[in-house]
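*Asks:* Coordinates only, no sequence provided:
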């Protein structure tokens, strides 16, 4: 990559932003050394690893990467026999712990069916050094202090130290509490000088206590004396402290030797952890800029959709679609200054450098970038005072260097090509330079003020004119890139808006050639047509969204209507049966009373008459069929034909046959809905006469009727199963081969219940958990027979 391109495109600022997302100095070192790669396979792998990390951040929110240190110097010292300090050993232990955490984290993803092959390959290299980590943690705490538990001898020595210190303090406290001490001591306290216990004695009483003077106050009035009575106790304490220090050094030497044994494994841990920290820093940076993974090619194609300059705040930057390398290899952007032409150049160049560095780009999903061998940029005023070069000369020095090296696999960015000299000669040079790079097959974006280059885009195949939109009403650029529309001068319109006399403007217009006026009018017409087309498209999209919402609402209402109707029917049937049962019971009671009367009073009532009456009462009960799926009586003589009016027994609705499907079913139009129905669920009604004109309305696509997903999250268990049953019927009617049921992870009860139900469903062929991109174990994919 040309160093000047990295500089003028401000690649270093991208790295500065990236540094803020690293968790350790290891990751920061990798970022500082980051440069774009020209190896296509390497770039693809870099993008894949960043995408894996970005996916994990989306699914998990964060990853365990804290506690990583650059321990390479520690490892080297241990390997050559040096003794490591407690803090160095703590850093080694912390890094081992971090490596074990991330290794376990990546391995656990397999249980959730989340596939991250590149990250898994890296963590597989980590050898968990749990024993070394445990040995260090048992000997040294997080603050770097060697623990009593590091060895039995150290524990014993420290117990002795504490006991001796207690005896020394006890003796000294007896001295400072005596009645004479109040006048001889500056303060009744015990302090420490040179690791020995002392008391503050006034200068004039220095000989009273004897012993050793260790220090004095700044005024010289107070002496810090170790009384003779405790010198032996302090000496004994110092002897134990020396033994303690020797034991600590022995413990540290032993831990350093253990560290040296795993020198190779520790270096691998450092390498892998640094790489993982760098990868997840890229992923976190992508989340910050709302980036996406670009599709990479080695054929020079650039397709950026809603691309943003990564160094401009998201709330301020204007997103643009930029296409290059398919139908045309050169874009010539014309128009006035401060319109955003240079920002467009830098957006393409910087996105290319980012993509070739393994970074995701600030553009929509589906954007595509090429891997170039070289990126060249001539942007801005590169005037060199030391070389006494003019603006034009400094540009030409850069351009000459570019033309020496550029080839078919180069991206070249020219800003204000040919500027800084006579307009006629500058335009001719610009055209000649563009011809040269076009012959070489390079991908080029150039900006210019020269109107001659507008015609260049029309005259040559493979060249596209473009401009940056300017709003004359607000006298400000909109920063929107317009491909296919050359820039035009807005001087007259701006002058008029600012209040310049109309006569002066008309006089100015007369000095402009008729051809120029005609071109400006044509460009203005193109801009207005484009704006109108965009307005029409937005309006059409709004209507489409409204229609989809209305359709979905109507479909839901129809489903609710059928459910409500069935419920009402069932309720009415149940009530009717109850009423009849009550009537039969009452009739039975009456008959019993009549028999009783006949037996008691010898009434003239015949038995067979009573039996006949009972039969008539039983026959009065209505034979009510419950709502549900009905099956038509097969009429062997009747052959259905398109256009026949039929009754769909499943919904108890009339419909019209449209066409027969390959699986011996029919597409039936029911109102505004079209659905697939088997012949056994159809009942023939009539065939319309040929003279009758019937309009059949069809709805395009089954996907408009039933959603491809059912979201059960938050549902109660019983309600969820009822919704699943209804949804499967709807999906089968819509003819879907596969659907998704979102039940979430939670406790797993809902997931298990749903899957048990699906396993026993007559129409379900296969079920499986979703892939990582489909929701993992929180989603069940259902395939129908």
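*Replies:* Cool, got the structure. Given the structure is predicted, the values throughout are model-derived calculations rather than measurements. Numbering: from 1, shown residues only.

*Asks:* drop to CA atoms for contacts and neighbour counts, all remaining ones
*Replies:* OK.

*Asks:* how far does stretch 365-376 sit from the chain's center?
*Replies:* Distance of stretch 365-376 from its chain centroid, counting by CA atoms, centre = their mean, to the nearest Å, is 22 Å.

*Asks:* take the one below as the second:
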């Protein structure tokens, strides 16, 4: 990929946005070397990594990485046998720690069954050295200080230093706080030449003896080490020298310890930098609200509602850009300030982003190509130094482009042929387009020349395009119109800006009728296109609304069918019960008739008795349609719910009034002073005449009372139940115990595996109506039962 396109399309500004999210030196180095790839498999691999990064960011908040310094200089020093200082060792330690934490992070993701595409392979190449890492962490603080635990000798020396310093300060306190304090310029203890001293007024120097180590600028104060502490200061100084020597020995030991692993450390640094770079790509995609592009091996580009990534989202206009399938050349015509150049740059920079493994600022499902190169001639190429006019500068660029393009290249040309005679410029532009087309490259150009509109109409695999203008306000909308050439609005804009109508009329008379007709035709096309787009947007919203309605109706139908089947089963069961009772009564009658026949000789034939019994048995049917079954009709009527109806809330055994429908299958129900949201399957319509007397009207200030809904025992035995069934039983039991004003209940869950006991206690902890709970006494079940206070 040529470097000029990176500068022309301002791709480095995208890289600057990426740099904001990087935390490692290796990641910044990888970003600095980032260039769009031109190999399909490479681009695919890079996008797979970014997709993994986006998934990790969404699910886990990103890969946990600390700030990592560049450790390459340290590894070079180790290679030549040099020792690292504390700060350098701390930086190496951070790389080794990060390697272990990243591996642990990805192991946890595997345990969570989070599937990744390629990043696991990157992490598997990290080399962890636990023993060396632990030694470094124990010996070096993050700020580079060698810790007391680095060696037993160092620990002992530092204890001696601390003890000696305390002794010296104790002695010095006699000078600063005792009778000698009056001879001091300040009652403090300070340090000069690594020895503890006190500031003595010059005229009292003989009061203390010892050694003068320094004096103030005025000469009035001398910093004296009293003779009484000289021996202790000597001992302290000796310990400090030994400390430095031991620190140097520890640094040498630690440097030797990591020297054999320097290649692994460098490799880890590179891999962590790459993961940091993937993190940054995912973060940038999230910030831009960008999407994963699809890749086309046939170099087909379809950018759906593409936005320029460097323009604020609240200002940019999204456009759909297509090239490579039905046409290979797009000619964008129309007046200035309409957005032609931005459209060129949007196509170019999105391709650069995609080929760099970045998500692109388009709608999902957009497709990009993998070009071997992208060329652009955009902007004023005038050069005073090289004595080039604008036209010459553009032609110099075009020549260089024509020499390098292939059938896998993309060419972006702004104002092709501008800067010279319009006739010659238009002819030259058409010839250049023919030359680009002959090589099979894709090309998008902008131009003012009307001749190129005809060229775009006549040439194969070439399409006209323009930027939409509002015909009423003559302001650009910045929308790309594929298939419609640009209309010149120069005279209309001039008239709107206040140019005399006489001048405008004369100008119109000088414009050929063909040009005026063409502009009128283009204006009509633009208006039709705008109307078609608005209609399409309206129909799209209508389709979405209808699809949502269809989904809602389908769900209601499914629930209706479910309820209908349930009612059929209930009706069938009740009908079968009635038939069974009839059969039993008939059998009794038949038995009685037989007895009459035997005892009294009644004229009843056996075959008649058998036929009667068979007819009764035929009443019992397994799958009747029950079209006119009154039981089913009554059951359906109970579920025909409307606002204002009275209904029984079956799970609570309470009567209420339906206030409003909530969603598809729920109702807001007034039960006494309470308003509750109840599923319609838990409601049963009740005629007001069948309500209890105190339920026919709702009092203005109803009293709060508890109604017993079922006979509730104070004991629930969950033994032998499945876990889910037991938890449901427990929830219902507690609800009914509360409604029955029980203050204490017993839950028998047994011991077993402990699952029911644990589930019971978790539920009781989560229920705000449970005051307390504890295991039963040993003679009442011990930890196999729980006493609950409500």
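*Replies:* Thanks, I have it. Values in this document were obtained by computation on a predicted structure and should not be read as measured data.

*Asks:* Helices along the stretch 151-300 of the second structure, start to end?
*Replies:* With helices called from DSSP state H, counting those that start in this stretch, the stretch 151-300 of the second structure shows them at 152-177, 230-258, 262-288.

*Asks:* Go through those and pick out the most buried.
*Replies:* helix 262-288 (a mean of 22; mean count of other CA atoms under 10 Å).

*Asks:* what's the mean deviation for it versus the first structure?
*Replies:* Here helix 262-288 of the second structure, set against the first structure after superposition, deviates by a mean of 1.3 Å using mean CA distance after the TM-score superposition for the first structure.

*Asks:* which secondary structure elements does that helix contact?
*Replies:* With contacts taken as 3 or more CA pairs under 8 Å, 6 or more residues apart in numbering; DSSP states H and E, helix 262-288 of the second structure sits against helix 11-19, helix 25-32, helix 40-60, helix 72-79, helix 86-111.

*Asks:* what's the closest of the ones you listed to residue 239 of the second structure?
*Replies:* Closest to residue 239 of the second structure of these, according to CA to CA: helix 86-111, at 20.1 Å.

*Asks:* and that closest one, what does it pack onto?
*Replies:* Helix 86-111 of the second structure packs on helix 119-123, helix 130-139, helix 262-288, going by 3+ CA pairs under 8 Å, 6+ apart.

*Asks:* again, 10 Å this time
*Replies:* In terms of contacts (3 or more CA pairs under 10 Å, 6 or more residues apart in numbering; DSSP states H and E), helix 86-111 of the second structure is packed against helix 40-60, helix 72-79, helix 119-123, helix 130-139, helix 230-258, helix 262-288.

*Asks:* In the first structure, what range does the longest one match?
*Replies:* Okay, so that is helix 230-258 of the second structure. Using TM-score structural alignment, helix 230-258 of the second structure corresponds to residues 231-259 of the first structure.

*Asks:* hang on, the earlier thing: residue 426 of the second structure is nearest to which of the helices and strands packed on helix 262-288 of the second structure?
*Replies:* Among those, helix 11-19 sits nearest to residue 426 of the second structure (CA to CA), with 31.0 Å.

*Asks:* contacts for that closest one?
*Replies:* With contacts defined as CA atoms under 10 Å, 6 or more residues apart in numbering, helix 11-19 of the second structure is touched by 5-7, 27-28, 31-32, 34-36, 277-285, 287, 309-310, 348-350, 352-353, 358.

*Asks:* Over to stretch 206-222 of the first structure?
*Replies:* 175, 184-187, 192-194, 196-205, 223-231.

*Asks:* Swap in 6 Å and give it another go.
*Replies:* Applying CA atoms under 6 Å, 6 or more residues apart in numbering, the external contacts of stretch 206-222 of the first structure come out as 201-203, 223-228.

*Asks:* rewinding a little: compare the helices of the stretch 151-300 of the second structure and report which one is nearest to residue 146 of the second structure.
*Replies:* helix 230-258 (6.9 Å).

*Asks:* Hmm, residue 654 of the first structure is touching residue 647, no?
*Replies:* Yes - using CA atoms under 6 Å, residue 654 of the first structure is in contact with residue 647, at 4.5 Å.

*Asks:* Look at those two and report which has more neighbours.
*Replies:* Neighbour totals were compared for residue 654 of the first structure and residue 647, and residue 647 leads with 22 against 18 (other CA atoms under 10 Å).
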